[in-house]
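**Student:** only geometry, no sequence info:
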């Protein structure tokens, strides 16, 4: 039984009646038809950041009319959608939390590449797709695909605004027809590549290098998802150990394809970048709705990475490799969101942050996975009858000076759009790759890239991945939830 229970008590002529009726058959509430609907409503009523702005989440619903309201929805998905605040772009519901948890750990059915979609012209709905990067060991790499490869057709049909979701994201196998670009003209080829999705673990560290350019040593890190995984944390720590050993003077952090993830992991990365942090420095704070506000807590910088044994118990701490930087260059795009943006906001009060690329998504809110259990957490007593979970926005994030206003995204200091370079898209980490080249040019004082003419192509924002969120997975957040439920 849930600790926060929806109990209806009514007084009629001095007699207390429960919500199920009385001995005379007086019914005050119709029976609940779908227990998942009750879970969805109660969790949203307590934790949803915009609860006060949604009339159907009002506490006044918590009476004999609630079951009637819940029974008017045939599915939990339709109820959840109707409970969302009009400006909420980021909350979602799933019917299998195990698949959701796997995706947060970088494991999912995948073709092994990340792609971008481009509208060929403003007068047409036709699209072109290009490969941003391939995942080592995945189907795309095995098929010989590489960064910069272009295709316009899937299973023989032209990609369009109307069909790209079904063509690319609702199938586990398909055939791509490749194309090339010459003089801003797309040329079809006869080359076809067939792919089948497999369960694949993607390391968030796609690339890390020490680049020596004009006598300056620069650390380059392409980081593609904030995954709360101790082995990935240790690998990240080793990258910064190498940066320290090599004596790098600047870091270029490539977040252009990073849609977000773990808040804890973003704190770890920020702590490695800002090595001058004192115990009084914070990256930011979590702002909850009024029901949770009294449990608000600061997000202090971390000084160590937990190391766990095979049973998951903490056995020791691994000293953190930290850099003493006073500036950082961050590469961004319209795919940079959530925890990536929180890194930007959190570091700005402490360092000179230069953004290169295009405007970020604009997600200054955080979410948590809520389960149908007695405390809404995975650690509680789970309802065995289903695997539904919700991922609602429960907070807004502020940096150390209270800045929260980046809902329209962060604009770059230096604008570079990689789709203008699709005719010859350089490998990631190559000093001539346009976004990286701009950063190296500022660092060394030597311009390193020639700007092309605007291609006239328009990047299409692909439906967000489930990982495109700030996951409030720090221990303080479950403690806030438990405190709320138990008090």
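**Tutor:** It's in. Since the model is a prediction, treat every value here as computed from it, not as a measurement.
**Student:** Could you use CA atoms for every contact and neighbour count after this?
**Tutor:** OK.
**Student:** Helices along the protein, start to end?
**Tutor:** 35-47, 66-71, 76-82, 97-104, 139-142, 164-169, 230-246, 263-273, 339-347, 434-444, 476-486 (DSSP state H).
**Student:** Would you mind finding the most buried of those?
**Tutor:** Most buried of the helices of the chain by mean neighbour count (mean count of other Cα atoms under 10 Å) is helix 339-347; its value is a mean of 26.
**Student:** coming back round to it: which one of the helices of the chain lies closest to residue 90?
**Tutor:** With Cα to Cα as the measure, helix 76-82 is the member of the helices of the chain nearest residue 90 (11.3 Å).
**Student:** what does that closest one contact?
**Tutor:** Under the contact criterion Cα atoms under 8 Å, 6 or more residues apart in numbering, helix 76-82 has outside partners 36, 37, 40, 41, 70, 73, 92, 93.
**Student:** Please compare the first structure with the one that follows:
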């Protein structure tokens, strides 16, 4: 991570001559002037739409408000936090967590909020306490979830008592309900190293050996530990001589470009990796684009990211990827970047639709240090065929959907998304389940802060 941060520090000084700005034009105060001046300088250098950044920074606006006010009108992705340390830990996979990945829902005709466990990290306190995918939680530490308190309750430290509920569907009226089970599960939150490979397995059916891997987010881990583990899991699947591979990215919001690149190296046909073909191309603001071209050359790795031969090559001509509208950013980069070189069949629903990336910029190297971090949209990417701007997401080639209120275990061949992929592999017709229409019209989804970046659909350029 130190290398990662030093990159920004050295680049900032190299680009500093571009910034000629003044401060506090209104004279309305200086409480936030130092932080806002720092924000303004970084945004002037790195922001993809830097033409909207003002030449002067006020001292009377909070940093969060100033940052929000200067964003380009269509930018819903750039992010600021006053807790750089926590953010950097999360980027390395270290989170203060019980090991639950939650979805916060409510029924459209009722005010009641409830949490559904999308998945549980292996060997986490949550798994040890018996929580599992599909569990419904109605309260935290005795407080019923509501739209006004759920984010605060999700961030409670220490021991957390989850009040469980159950889901039911009236077959006659199609009315969905959750009811209190009067059961409590207590879980201790800890700093966890959350390995993004949740589960792998091999499914033998119809004369095929189908590998399955669920991947939660694109993170390297300290000293690339998660990448080593990913390669180990892929090598295990290859050793079992899988004919096909299904990668489950249905809840993957993105992550670091290095993780996506190394994953892609294992998936792309070996010839493309050996020839170092283009994986993705990056486009920046004119200042940054010119800086890279003049200082590093037109083939700079900051302009073109190429495949590299890695420790594992799956040796497949096609892969299946399970997707939903939570599949975002680096997940979409992986799919889009592989498409020019192999068949990538997407199963589920359209992805989120984000073709931008960010730098992580912190003020911790300032003197005195600033404990803020910003993640401005810094670049736009396209694949080797110049395909980008998929504003409505990458289209699912095979439609399938799950009932998040009553889901099958991850990797279960009866899970609707995986079942659709298997059916296509076996040459069978695929019929989409109809209950998703009912779910979509009666359930509201709320953003969560279980990961500071999760609702921002993120990918990070190193």
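**Tutor:** Thanks, I have it. Fair warning: this is a prediction, and the values are worked out from it, not measured in the lab.
**Student:** Between all of the contacts of helix 76-82 of structure 1, which two are separated the most?
**Tutor:** So, those by Cα to Cα: farthest apart are 70 and 92, at 18.2 Å.
**Student:** follow-up on the earlier one: switch the helices of structure 1 over to CSV; also include distance to residue 286 of structure 1.
**Tutor:** Below are the helices of structure 1 laid out as CSV (distance: least, Cα to Cα, whole Å):
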stretch, distance to residue 286 of structure 1
helix 35-47, 13
helix 66-71, 31
helix 76-82, 24
helix 97-104, 21
helix 139-142, 39
helix 164-169, 33
helix 230-246, 23
helix 263-273, 11
helix 339-347, 11
helix 434-444, 32
helix 476-486, 9
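**Student:** Just tell me which of the ones you listed ends up closest to residue 214 of structure 1.
**Tutor:** helix 434-444 (6.8 Å).
**Student:** quick one: the closest one aligns where in structure 2?
**Tutor:** Counting by TM-score structural alignment, helix 434-444 of structure 1 pairs with residues 416-426 of structure 2.
**Student:** Equivalent analysis for stretch 232-248 of structure 1, please.
**Tutor:** Stretch 232-248 of structure 1 maps onto residues 226-242 of structure 2, going by TM-score structural alignment.
**Student:** Next, the residues that contact the matching stretch from outside, please.
**Tutor:** 195-197, 200-202, 208-211, 219-221, 259, 262-263, 266, 311-312, 314.
**Student:** for stretch 215-229 of structure 1, same thing?
**Tutor:** With Cα under 8 Å, 6+ apart, stretch 215-229 of structure 1 has contacts from 104-106, 204-212, 243, 246-266, 339, 429, 444, 467.
**Student:** so of these, which ones are in strands?
**Tutor:** Counted as lying in strands by DSSP state E, out of these, are 205-212, 250-254, 261-262.
**Student:** Pull out the buried members of those residues.
**Tutor:** 205, 206, 208, 210, 211, 250, 251, 252, 253, 254, 261, 262 (16 or more other Cα atoms under 10 Å).
**Student:** Save those as CSV, and put in distance to residue 198 of structure 1 too.
**Tutor:** Listed next are those as CSV, based on distance: Cα to Cα, whole Å:
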residue, distance to residue 198 of structure 1
205, 20
206, 19
208, 26
210, 32
211, 34
250, 38
251, 34
252, 32
253, 29
254, 26
261, 22
262, 24
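**Student:** Kindly indicate which of the residues you listed lies nearest residue 144 of structure 1.
**Tutor:** For these, the nearest to residue 144 of structure 1 is residue 206 (17.8 Å; Cα to Cα).
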